[in-house]
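Undergrad: with the input below, show me the fold.
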Amino acid sequence: MKASYAKPFFVAALIILADQIIKIWVRTHMYLGEEIKFLGNRGMLHYTENNGMAFGMELGGEIGKLVLTLFRIVAVIAIGYGLVHLIKHKYHRGLIMNVALILAGAVGNIIDSTFYGVIYKYAPLFHGRVVDMFYFPLISGHFPKWFPVWGGEDFVFFRPVFNLADSAISVGVILILIYQKRYFKQEEPEVSSPNSEVVEE
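TA: Okay, here's the model as predicted:
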């Protein structure tokens, strides 16, 4: 593998490895629902599992779970192919690294949903649950009664529990959106005007 290919895939591999180490540690050292606080009530490990997408979103039923896992696998293949294409055609290095982050996050969660059910003996292949653990309820309070829709209800920011793979996907996508003009800037060839050259007789 050429050096230009090695760095983004090496970064992706490190993220996948770190993600799995954290998940395996949480699953083997914590019970479901247990919390280990490291920033008081504002930051903690909160062991939970979900059947669906990033940040705990789900598709219903066993069929929905299977469809989601298969979709993830297809998506990872497409992202991997896209990453190779970007490297081969010398796209912006920032874009390449951000796509590598997205690839790493997708692979990290696919490992859970594809193999964890079999490894930990609670579900068949493709029906595993994704392990989440990072929880940062930074702000909590109540919506005022006059507030539309949620008036009088409690709110927490940031409510979702997530993992390192989710973070990698989010960072990659957000940075691509922020720097898209830089990443996809097209170099326009200079067009010389008819009068730009002096013809000597």
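Undergrad: only C-alpha atoms for contact and neighbour calcs from this point on.
TA: Will do.
Undergrad: excluding its backbone neighbours, what's nearest the residue nearest to the spatial centre of the chain?
TA: When Cα atoms, centre = their mean is applied to the chain, the residue found nearest the centroid is I169 (1.8 Å). Spatial nearest neighbour of I169, excluding adjacent residues (Cα to Cα, 6 or more residues apart in numbering): I102 at 4.3 Å.
Undergrad: tell me who's in contact with that neighbour.
TA: 79, 168-170, 172-173 (Cα atoms under 8 Å, 6 or more residues apart in numbering).
Undergrad: list the buried residues in the helix or strand it falls within.
TA: Following DSSP states H and E, one finds I102 within helix 93-111. By neighbour count on 16 or more other Cα atoms under 10 Å, the buried set for helix 93-111 is 94-111.
Undergrad: what does stretch 9-18 give?
TA: Buried, per 16+ other Cα under 10 Å, within stretch 9-18: 9, 12-13, 15-16.
Undergrad: and those residues, which is closest to G64?
TA: Nearest to G64 among the buried residues of stretch 9-18, counting by Cα to Cα, is I16 at 24.7 Å.
Undergrad: OK, contacts around the closest one?
TA: Each residue near I16 by Cα under 8 Å, 6+ apart is listed here: 104-105, 107-108, 165.
Undergrad: and with 7 Å instead?
TA: I16 makes contact with 104-105, 107-108, according to Cα atoms under 7 Å, 6 or more residues apart in numbering.
Undergrad: quick one, the helix or strand encompassing it and helix 93-111 angle?
TA: Using DSSP H and E, I16 sits in helix 3-29. On the basis of axes from the mean of the first three to the mean of the last three Cα atoms, to 10 degrees, helix 3-29 is oriented at 30 degrees to helix 93-111.
Undergrad: chain center to stretch 94-104: distance?
TA: Centroid separation between stretch 94-104 and its chain, computed with Cα atoms, centre = their mean, to the nearest Å, is 10 Å.
Undergrad: let's compare: structure for the following, please.
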Amino acid sequence: MKGPAVRNLLLASVTGLVIFFDQLTKLHIMQTMRLHESIPIVPNLFSLTYIRNPGAAFGLLAGSSNAFRMVFFGLTSIFALVLLCTILYRMPERDWVGRISVAAILGGAIGNLIDRLRYGEVIDFLDVYVENYHWPAFNVADSAITVGVIFLIVHFAFEKKQHPPAAPENTSSSVSTA
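TA: Just a heads-up that it's a prediction; the model follows:
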């Protein structure tokens, strides 16, 4: 294997590892904790709390009907996966930060899609809070998506723009002699 094959294998590995660890951690939480059980890890800051989120990020659309959510999330997931694959395909091969970031986002999107297909909702368990102020619970897939997006934003913000070379002056014009 050379060149593009190795690079594509690395990107597929990033995506696959995100999916693997996302699903492994969710399975562990479901097998070892009761729904809504919370285990403090760092008091007043971080707990493992097993919840199921039928909605989108931050519980949006959680009150909608199951049929609406399945159609909505099915269509948006397909759109997002096609978009991410297109972005990944069109990114320059030398743009490693961008490509690995998109591969992590893709893995996270697939991890949460697997939950929606299997359970009709997403398994969340990472609970960050200060006293009684909680950030919405999240999971490994959400973390990969967030970190991937942050890396992309920072990467594109500081990326040096390469200007295309200036077109050579037209030297093919005829010189008339009088």
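Undergrad: so what does the residue nearest to I169 of structure 1 match up with in structure 2?
TA: Applying TM-score structural alignment, one finds that I102 of structure 1 aligns to I105 in structure 2.
Undergrad: just the closest of the contacts of I16 of structure 1 to P189 of structure 1, please.
TA: Of the contacts of I16 of structure 1, the one sitting nearest to P189 of structure 1 (Cα to Cα) turns out to be A104, at 36.0 Å.
Undergrad: setting aside sequence neighbours, what's the nearest residue to that closest one?
TA: Closest residue in space to A104 of structure 1, ignoring its immediate chain neighbours: A12 at 4.7 Å, by Cα to Cα, 6+ apart.
Undergrad: surely the one you found meets L101?
TA: Yes: with contact defined as Cα atoms under 7 Å, A12 of structure 1 reaches L101; the gap is 6.0 Å.
Undergrad: before we move on, back to that, which of the contacts of I16 of structure 1 sits closest to E187 of structure 1?
TA: Checking these against E187 of structure 1 with Cα to Cα, the nearest one is A104 at 30.1 Å.
Undergrad: which ones are touching that closest one?
TA: A104 of structure 1 makes contacts with 12-13, 15-16, 165, as judged by Cα under 7 Å, 6+ apart.
Undergrad: helix or strand for A78 of structure 1, which one?
TA: Using DSSP H and E, A78 of structure 1 falls within helix 61-88.
Undergrad: list the buried ones in that helix?
TA: 65-66, 68-70, 72-73, 76, 79-80, 82-84, 86-87.
Undergrad: for that helix, packing partners?
TA: When contacts are defined as 3 or more Cα pairs under 7 Å, 6 or more residues apart in numbering; DSSP states H and E, helix 61-88 of structure 1 packs onto helix 93-111.
Undergrad: between helix 61-88 and the helix it packs on, find me the angle.
TA: When the same axes, to 10 degrees is applied, the directions of helix 93-111 of structure 1 and helix 61-88 differ by 150 degrees.
Undergrad: show me how far the helix or strand following helix 93-111 of structure 1 is from its chain's centre.
TA: Downstream of helix 93-111 of structure 1, the next assigned helix or strand under DSSP H and E is helix 117-119. Mean-position distance between helix 117-119 of structure 1 and its chain equals 23 Å (Cα atoms, centre = their mean).
Undergrad: ditto for stretch 14-31 of structure 2
TA: Distance, centroid of stretch 14-31 of structure 2 to centroid of chain: 14 Å (Cα atoms, centre = their mean).
Undergrad: got it, and stretch 102-116 of structure 2?
TA: For stretch 102-116 of structure 2, the separation from the chain centroid amounts to 6 Å (computed by Cα atoms, centre = their mean).
Undergrad: distance of the counterpart of P189 of structure 1 in structure 2 relative to M91 of structure 2?
TA: Using TM-score structural alignment, the equivalent of P189 of structure 1 in structure 2 is P165. For P165 of structure 2, the distance to M91 of structure 2 equals 20 Å [Cα to Cα, to the nearest Å].
Undergrad: ok, the counterpart of A6 of structure 1 in structure 2 - how many residues close by?
TA: In structure 2, the residue matched to A6 of structure 1 (TM-score structural alignment) is L9. Applying other Cα atoms under 10 Å, we find 12 residues neighbouring L9 of structure 2.
Undergrad: just V149 of structure 2 next, same as before
TA: For V149 of structure 2, the neighbour count with other Cα under 10 Å is 17.
Undergrad: got the contact list for it?
TA: Listed by Cα under 7 Å, 6+ apart, the contact set of V149 of structure 2 reads S101.
Undergrad: just the element for the aligned partner of it in structure 1, please.
TA: When structure 1 is aligned by TM-score structural alignment, the residue opposite V149 of structure 2 is V173. Assigned by DSSP H and E, V173 of structure 1 belongs to helix 164-178.
Undergrad: cool, G128 of structure 1 as well?
TA: Using DSSP H and E, no helix or strand contains G128 of structure 1.
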